[in-house]
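*Asks:* the following comprises the amino acid sequence and a computationally predicted model.
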Amino acid sequence: MSYSTEIDSKGFTIINNVYSNIEIDKLISLIENITENETENATFRKSQDLFAIRQFHKEIPETLPFIFNENLKNIIESTFGKDYFITKSIYFDKPEKSNWFVAYHQDLTISVNRKIELDNFVNWTIKQNQFAVQPPKEILENNFTIRIHIDKTTKDNGALKVINNSHSKGILRIENLKIEKETICEVEKGGIMIMKPLLFHASNKTTNNERRRVIHIEFSKKELPDGLEWSEKTVLENLTANQIL
């Protein structure tokens, strides 16, 4: 089964061995260089259960040539085609003793540059000068997310659990969804998970005292209407590790 067929039918796929240990070590080094020296940044969120960096690809752009290695670029193009761009990115670091968990949900909002009253753009919010809105279902259905696993992720340290094929049911409340099959998405260090934003997903508490670090990147190829723009839009062009080695 091809990646695109699996994503269409299940809403997700897992691909291991996308990154070498050297590439993962380089990503860790770049992240730690920033996080050790800057703790007051508004896009950083730190608690005993979670450390997160919003707008990750803008905060640490040096990581991009390593993230978009030949393996990942080939996977994106062969699975989705060309013309996709980054719309949002977040780095999650779930510590060894984290009690943080997330209930089942869909990823329904996008980050935009300003608030404009438009048909079918609803549930506006603003946090730390960042506007977010729920766009029409057609935009969300076109998008996809890649989660890059810096650590081995299992059911014991917060691997996502998903409801298979729930992305095909539209936007709905979890209590209205008939659950036919649930999967725990365990991923090796250096592997990725690709998922659709409307796929219902959740995460449990950590129970094995093992860290879980993930780079979460969302993609689209849809332009927004009437002057509304993706606030984190970054076009992928000619990114190679040689640029920053």
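*Replies:* Good, I have the coordinates.
*Asks:* please count neighbours and contacts with C-alpha atoms only from this point.
*Replies:* Noted.
*Asks:* which is the next helix or strand following the top helix by length along the chain?
*Replies:* Longest helix in the chain by number of residues (criterion: DSSP state H): helix 21-35. As assigned by DSSP states H and E, the chain's next helix or strand after helix 21-35 is strand 44-46.
*Asks:* run the chain-centre distance for that following strand.
*Replies:* Here strand 44-46 is found 17 Å from its chain centre; the criterion is CA atoms, centre = their mean, to the nearest Å.
*Asks:* and the next helix or strand past it?
*Replies:* strand 51-54.
*Asks:* past that next one, which element shows up next along the chain?
*Replies:* Counting by DSSP H and E, what follows strand 51-54 is helix 56-59.
*Asks:* buried set for that next one?
*Replies:* Residues of helix 56-59 classed as buried: F56, H57, E59 (neighbour count, 16 or more other CA atoms under 10 Å).
*Asks:* that helix packs against which elements?
*Replies:* Where contact means 3 or more CA pairs under 8 Å, 6 or more residues apart in numbering; DSSP states H and E, helix 56-59 is packed against strand 85-94.
*Asks:* give me the buried positions along whichever helix or strand comes after the strand it packs on.
*Replies:* Per DSSP H and E, strand 85-94 leads on to strand 102-105 as the next helix or strand towards the C-terminus. For strand 102-105, burial by neighbour count (16+ other CA under 10 Å) applies to Y104, H105.
*Asks:* check which helices and strands strand 102-105 sits against.
*Replies:* strand 201-203.
*Asks:* got a list of contacts for the strand it packs on?
*Replies:* Residues outside strand 201-203 that contact it (CA atoms under 8 Å, 6 or more residues apart in numbering) are F101, V102, A103, Y104, H105, Q106, G158, A159, L160, K161, V162, I163.
*Asks:* and here's the other structure:
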Amino acid sequence: MRAHFDQLGYALAPDVLSPAECARLGELVQPVASASGGTRCLLSQPWCAALATRLRAEPALAACLDPDALAVQCTYFEKSAGRNWLVPMHQDLSIPVAARVDAPALRGWSVKEGAVFVQAPPALLRELVAVRVHLDPCSAGDGPLVVVPGSHRAGVIAPADLPAARAVAPAVACIAGVGGALVMRPLLLHASSKALGQSRRRVLHFVFGPRTLPHGLEWNVAVQSD
């Protein structure tokens, strides 16, 4: 699985959580999810921090996820007939940090839901791993994530180079069952289309990274000691 992950930039792990666990997580996330169907700031919730700890120790993810990695963000996405959207092909370049730091290598500062974000240096982006836990089945008609295998190896891709980078390999739709996890490099080119039916697609998207950051940056989370 590690060789597959390093080469392609993603891997699918089925049945990481049981259907009953996913149903319970859906109940827990609903009160803190915004009216728009998502939020970026779930790690402050004890249940979410506990789930991050469990994912770090999950045998099915061990080949892709360093057991010492720090969970630095959890975003909730809910796509349904009433909350439907598409996302064009892109890379995830921003990380949540405790405060702004003036350094020439840092750019793309923003504030989202009260948290400070910055575009991370390429060397740091290559160390990040995202784990997307599916609380519902995600079929081809549910607006699944579509990835370009191997595109993460190109590093940060300039907008003008995006068409060439997309041609590296045919795009693949990441289908998952309840409790399945998609593990991916944030530098992997990915997109999603609108859902076609009346189903609901709920995802908890965790980002894991190294415990220390360059340029005097600090993560916008308490360090997890376990």
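*Replies:* Nice, I can see it. As the structure is a prediction and not an experimental result, all values here were calculated from the model.
*Asks:* so how far is R173 of the first structure from T145 of the first structure?
*Replies:* 21 Å (CA to CA, to the nearest Å).
*Asks:* of these two, which one has the most company?
*Replies:* Using other CA atoms under 10 Å as the criterion, T145 of the first structure and R173 rank with T145 on top: 21 against 11.
*Asks:* map N16 of the first structure across to the second structure for me.
*Replies:* Using TM-score structural alignment, the partner of N16 of the first structure in the second structure is P14.
*Asks:* wait, its match sits on V183?
*Replies:* No. Contact criterion CA atoms under 8 Å: P14 of the second structure and V183 do not qualify, at 10.9 Å.
*Asks:* map V146 of the second structure onto the first structure.
*Replies:* In the first structure, V146 of the second structure lands on K161 (TM-score structural alignment).
*Asks:* the residue nearest to the spatial centre of the first structure in helix, strand or coil?
*Replies:* By CA atoms, centre = their mean, the mean C-alpha position of the first structure lies nearest to H216, the distance being 2.6 Å. Of the three states, H216 of the first structure takes strand under DSSP: H, G, I helix; E, B strand; the rest coil.
*Asks:* list the residues that contact the counterpart of it in the second structure.
*Replies:* Per TM-score structural alignment, the equivalent position to H216 of the first structure in the second structure is H205. Listed by CA under 8 Å, 6+ apart, the contact partners of H205 of the second structure are Q73, C74, T75, Y76, F77, A130, V131, R132, V133.
*Asks:* please report how far H205 of the second structure lies from T39 of the second structure.
*Replies:* 10 Å.
*Asks:* overlap in contacts of the two?
*Replies:* Residues touching both H205 of the second structure and T39 (CA under 8 Å, 6+ apart) are T75, Y76, F77.
*Asks:* for the counterpart of the last one in the first structure, which non-adjacent residue is closest in space?
*Replies:* The alignment partner of F77 of the second structure in the first structure, by TM-score structural alignment, is F92. What sits nearest to F92 of the first structure in space, not counting adjacent residues and going by CA to CA, 6 or more residues apart in numbering, is A52, at 4.6 Å.
*Asks:* again with R211 of the first structure
*Replies:* Among residues not flanking R211 of the first structure along the chain, E96 sits closest, at 4.5 Å (CA to CA, 6+ apart).
*Asks:* and the one you found, what does it touch?
*Replies:* E96 of the first structure is in contact with N157, T206, N208, N209, E210, R211, R212, counting by CA under 8 Å, 6+ apart.
*Asks:* which one of the residues you listed is nearest K233 of the first structure?
*Replies:* Of all these, K233 of the first structure sits closest to R212, with 26.5 Å by CA to CA.
*Asks:* what about the spatially closest residue to the closest one that is not a sequence neighbour, neighbour count?
*Replies:* With sequence-adjacent residues excluded and distances taken as CA to CA, 6+ apart, R212 of the first structure is closest to K94, at 5.0 Å. K94 of the first structure sits with 25 neighbouring residues when counted by other CA under 10 Å.
*Asks:* if anything else comes up later, I'll come back, but that's it for now.
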